[in-house]
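I'll drop the sequence and a predicted model, then ask my questions.
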Amino acid sequence: MFAATFWTDASRARRSPVRKNIPAMTFTRKSRLHYAWIILAAACVLSVISRADSASFAVLIDPLVEKFDWKRGDISLAYSLAFLCSMPAMLAFGWLGDRYGTRTLMLGASLMISAGTVLLGMIQELWHLYVLYGVFVGALGNAAFMVLLPVILTRWFNRKMGLALGIYWAALGSGPVIFAPLFRWMVETRGWESAFMVIGIAFGAVLLVFSWLIRTSPDEMGLSAYGAGDAAQEKQASGAAVSLRSVLTRRPVWLLTGCHHLGCAGHAVILAHGVSMATHHG
């Protein structure tokens, strides 16, 4: 979240002034549907799918114990690694997105998640789980979407930005509801390897398609942000560029970062082991 906040402020001042006419925009202009809403829909799908593996981790612990006879604590270390490795990964993807654009990074992250999910079905050793889930899928693949998508939305919406971000985060919460039961059902009915093969390929196809719809900013399509005609909101949205050093000297930044960290640390333990605890206690 911190990386996304800083990247939002720092990159606004460096938006490309070049405007290009994109034929794919014809249908949105004719129907008066601003492309910002397509960006929002794509962002919602991408956020849900990209976090499906991590959102479903709790339902995978018992099948892993039964298949490999690993200890639950050893298995859950992969979950911890995903969080720890996400911190530098998000900073890196924030910088790379600001420098090279977001769509290329998301396409690459889509391939990482897809390939990593397929390979998870082929693991034989505990360290395979640590590398594929903790680093490849949970950190590198997920971080690209986690840090870039909210920033992209703030660029596309000047008006109704709060509504757009609210819809985005609400959609993110639907991921565990959909995919945790799906993962468990697939593993129990098709087996570990077959389940992850099907899920990985399906996820990869969806992520690639919706990542292709993403544009870093309206400038790339010769458009203005939704509601950009509102002079008051345009003035409010604009701001001077800030440096990382100036951000790090602000007390509220550290307070917000600390609150977010402690909140995640508190609920992550419950999320990782809640299903096993509930299952074994009836």
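Okay, I see it. Numbers count the residues shown, from 1 in each chain.

for the rest of this, base every contact and every neighbour count on C-alpha atoms.
Noted.

quick check, A43 in contact with L148.
No. Between A43 and L148 there is no contact under CA atoms under 8 Å: 9.6 Å.

surely S224 is in a strand?
No. S224: not assigned to a strand; according to DSSP: H, G, I helix; E, B strand; the rest coil it is coil.

report the buried residues of stretch 79-89.
Across stretch 79-89, burial judged by 16 or more other CA atoms under 10 Å covers Y79, S80, L81, A82, F83, C85, S86, M87, A89.

ok, so of these, who is nearest S56?
Using CA to CA, Y79 comes nearest to S56 of those, at 10.7 Å.

can you tell me what sits against stretch 105-112?
The contact list for stretch 105-112 (CA atoms under 8 Å, 6 or more residues apart in numbering) reads 50, 93, 96-97, 136-137, 140-142, 144-145, 204, 207-208, 211-212.

flag every buried residue along it.
L105, M106, L107, A109, S110, L111, M112.

for comparison:
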Amino acid sequence: MSQPSPAMSPRLNYAWVVMGITFAILLVGAGIRATPGILIVPLEREFGWSDATISSAIAVNILLYGLLGPFAVAVMERFGLRRTVVTALIILAFGVASTALMTTPWQLVVLWGIVVGSGTGMIAIVLGATVANRWFIKNKGLVLGLLTASSATGQLVFLPLLASLGQAWGWRAVSLTVAAAALVLIPFVILFLRDRPADLGLAPYGGTAIEPRVIHTENPAIRALKALRTGTRSRDFWVLAGSFFVCGASTNGLIGTHLIPACIDHGIPEVQAAGLLALMGIFDFFGTTGSGWLTDRMDSRFLLFWYYGLRGLSLMFLPFSFDYSFYGLTIFAAFYGLDWIATVPPTVRLAEKSFGKENAAVMFGWIAAAHQIGAASAAWGSGLIRTGTGSYLGAFVAAGILCLVASIMVLFVGFGRERRDLTSSGLAAAGGVK
């Protein structure tokens, strides 16, 4: 059903309004996802829970965040962006606020792991990919870079504030604050978020024709599972999913979850450590936005080659940066932050080339699921390493090596397809194809 066109400036295409509200949604979701990183030590102190126990709940959260992505895309296709996002924000507010009442580890797993993980999974990076794909033709890579960078901005806005709040008022105040942020967004989503340009009688930004609305009546779960079946038959899917597994393991799972405890292990206060993640957020905002701009202009495979390679080197430097006082960590945060999630725009572009525009979002959803499986594995595994050895050294080095392997993997995306296309073109030119 079409929506009445909201009043807007003749110079402002409504695509930018949708992009803006989506940026805010992803920003708040990022702040909620980042919150467990500042709760690990307070929960250890109050309840005596081990890092491994707390990390297991965070791993469930990260895993659901990724696995629900492709199903969330199918739900958006079936029921619309606005209904899906409002439902997700309500789930998040309930789940996060309820954590203030928990007293046992199983409650942590149910609330932070399952409930909050489900809510964040419904407003994952796939939401940004869906909006960019539907509303933009011109500057699509740049927009996707901006929406992806909102995750880093979420850390910038929330983490130092929440770390200070936690020190002053306790970790329960942190939970209630991020729950309130999710609730505040709901009226804006209802008022401004629209499903497709055609609902307002508009063409996508940069386009000249109104694209017909594609109506999906298929069960969202079946739609998502069919996409997975298509993906598992493609080498490109396995390469992109494998590299994104490494991306998740080396970002959200390792650094996003465990950098603050690692800093505390080296005598760096919690608020100061949270400031490092905020600094990464500043640099990643520019790095990921720049990555989107470059994706509109360069071969995405070579971009990913450099991103993963440089990330691997920075992770290998991290254990030694603690020996150079806080300034060594500042250098790491700036360098590493530039490509924290800069991998997203070129990965989405490669998914679109491999599987087509209409299927790009749902296929990226499955690729992003691999990202979160990697993140969950690293969140849990790194906690085990620290509990068993008293140090994160093994986790940092292993993640660095995985990144170097991923930098080589991505060069093979589309290799067989390009060779077949060249062969077909040559045959056609020679008259061999009629």
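Here it is on my side, so go on. Everything numeric here is computed off the predicted structure, so don't read it as measured data.

TM-score for these two?
Once superposed, chain against chain, the TM-score is 0.82 (TM-score structural alignment, normalised by the length of structure 1); 252 aligned residues with a CA RMSD of 2.4 Å.

element containing the residue lying closest to L248 of structure 1 once chain neighbours are set aside, please.
Nearest residue to L248 of structure 1, sequence neighbours excluded (CA to CA, 6 or more residues apart in numbering): W254, at 7.6 Å. Per DSSP states H and E: W254 of structure 1 is located in helix 251-280.

chain center to that helix, what's the gap?
17 Å (CA atoms, centre = their mean, to the nearest Å).

from the contact counts, what lies against it?
helix 61-68 (3 or more CA pairs under 8 Å, 6 or more residues apart in numbering; DSSP states H and E).

where does the helix it packs on end up in structure 2?
Using TM-score structural alignment, helix 61-68 of structure 1 lines up with residues 40-47 of structure 2.

for G416 of structure 2, see how far away the most centrally placed residue in structure 2 is.
Among the residues of structure 2, the one closest to the centroid is I125, at 4.5 Å (CA atoms, centre = their mean). To G416 of structure 2, I125 of structure 2 is 28 Å away according to CA to CA, to the nearest Å.

just to revisit the earlier point, average offset of the match of helix 61-68 of structure 1 relative to structure 1?
Compared with structure 1 after fitting, stretch 40-47 of structure 2 deviates on average by 1.1 Å (mean CA distance after the TM-score superposition for structure 1).

how far does that stretch sit from its chain's centre?
27 Å.

can you check stretch 179-189 of structure 1 too?
Using CA atoms, centre = their mean, the offset of stretch 179-189 of structure 1 from its chain centre is 21 Å.

could you list the residues in contact with that stretch?
Outside stretch 179-189 of structure 1, the residues that touch it by CA under 8 Å, 6+ apart are A52, A55, S56, F57, A58, V59, L60, P63, W192, S194, A195, F196.

where do the helices of the stretch 1-150 of structure 2 begin and end?
Secondary structure of the stretch 1-150 of structure 2, counting by DSSP state H, counting those that start in this stretch: helices at 14-34, 36-47, 51-79, 81-98, 105-108, 116-122, 125-135, 140-169.

can you say which of the ones you listed is packed in most?
Of all the helices of the stretch 1-150 of structure 2, helix 116-122 carries the top mean neighbour count, a mean of 29, counting by mean count of other CA atoms under 10 Å.

give me the helices and strands touching it, please.
Other helices and strands packing on helix 116-122 of structure 2, by 3+ CA pairs under 8 Å, 6+ apart, are helix 51-79, helix 81-98.

save those helices as TSV, and put in distance to S5 of structure 2 too.
Below are those laid out as TSV (distance: least, CA to CA, whole Å):
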stretch	distance to S5 of structure 2
helix 51-79	20
helix 81-98	15
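
right, and those helices - which one's nearest F396 of structure 2?
Checked against CA to CA, the stretch from those lying closest is helix 51-79, at 16.2 Å.

now that closest one against helix 235-250, angle please.
Counting by axes from the mean of the first three to the mean of the last three CA atoms, to 10 degrees, helix 51-79 of structure 2 points 140 degrees away from the direction of helix 235-250.

with structure 1 overlaid, how far apart is helix 51-79 of structure 2 on average?
Its aligned residues in structure 1 lie a mean 1.6 Å from helix 51-79 of structure 2 after superposition (mean CA distance after the TM-score superposition for structure 1).

my read: D199 of structure 2 touches A15, true?
No. With contact defined as CA under 8 Å, D199 of structure 2 does not reach A15; the gap is 11.8 Å.

sorry, back to before: between the contacts of stretch 105-112 of structure 1, which is closest to L153 of structure 1?
For those, the nearest to L153 of structure 1 is F145 (12.0 Å; CA to CA).

residue in structure 2 paired with the closest one?
The alignment partner of F145 of structure 1 in structure 2, by TM-score structural alignment, is I123.

tell me the spacing between the nearest residue to W70 of structure 1 once chain neighbours are set aside and V187 of structure 1.
Setting aside the residues directly before and after it, W70 of structure 1 is nearest to L64 in space (CA to CA, 6+ apart), at 6.9 Å. Taking CA to CA as the measure, L64 of structure 1 and V187 of structure 1 are separated by 10 Å.

next: G101 of structure 1.
Taking CA to CA, one finds G101 of structure 1 at 37 Å from V187 of structure 1.

do the same with F145 of structure 1
Taking CA to CA, one finds F145 of structure 1 at 26 Å from V187 of structure 1.

these two touch, right, Y168 of structure 1 and C44?
Yes. Taking CA under 8 Å as the definition, Y168 of structure 1 is a contact partner of C44 at 5.3 Å.

residue in structure 1 matching H258 of structure 2?
In structure 1, the residue paired with H258 of structure 2 according to TM-score structural alignment is H273.
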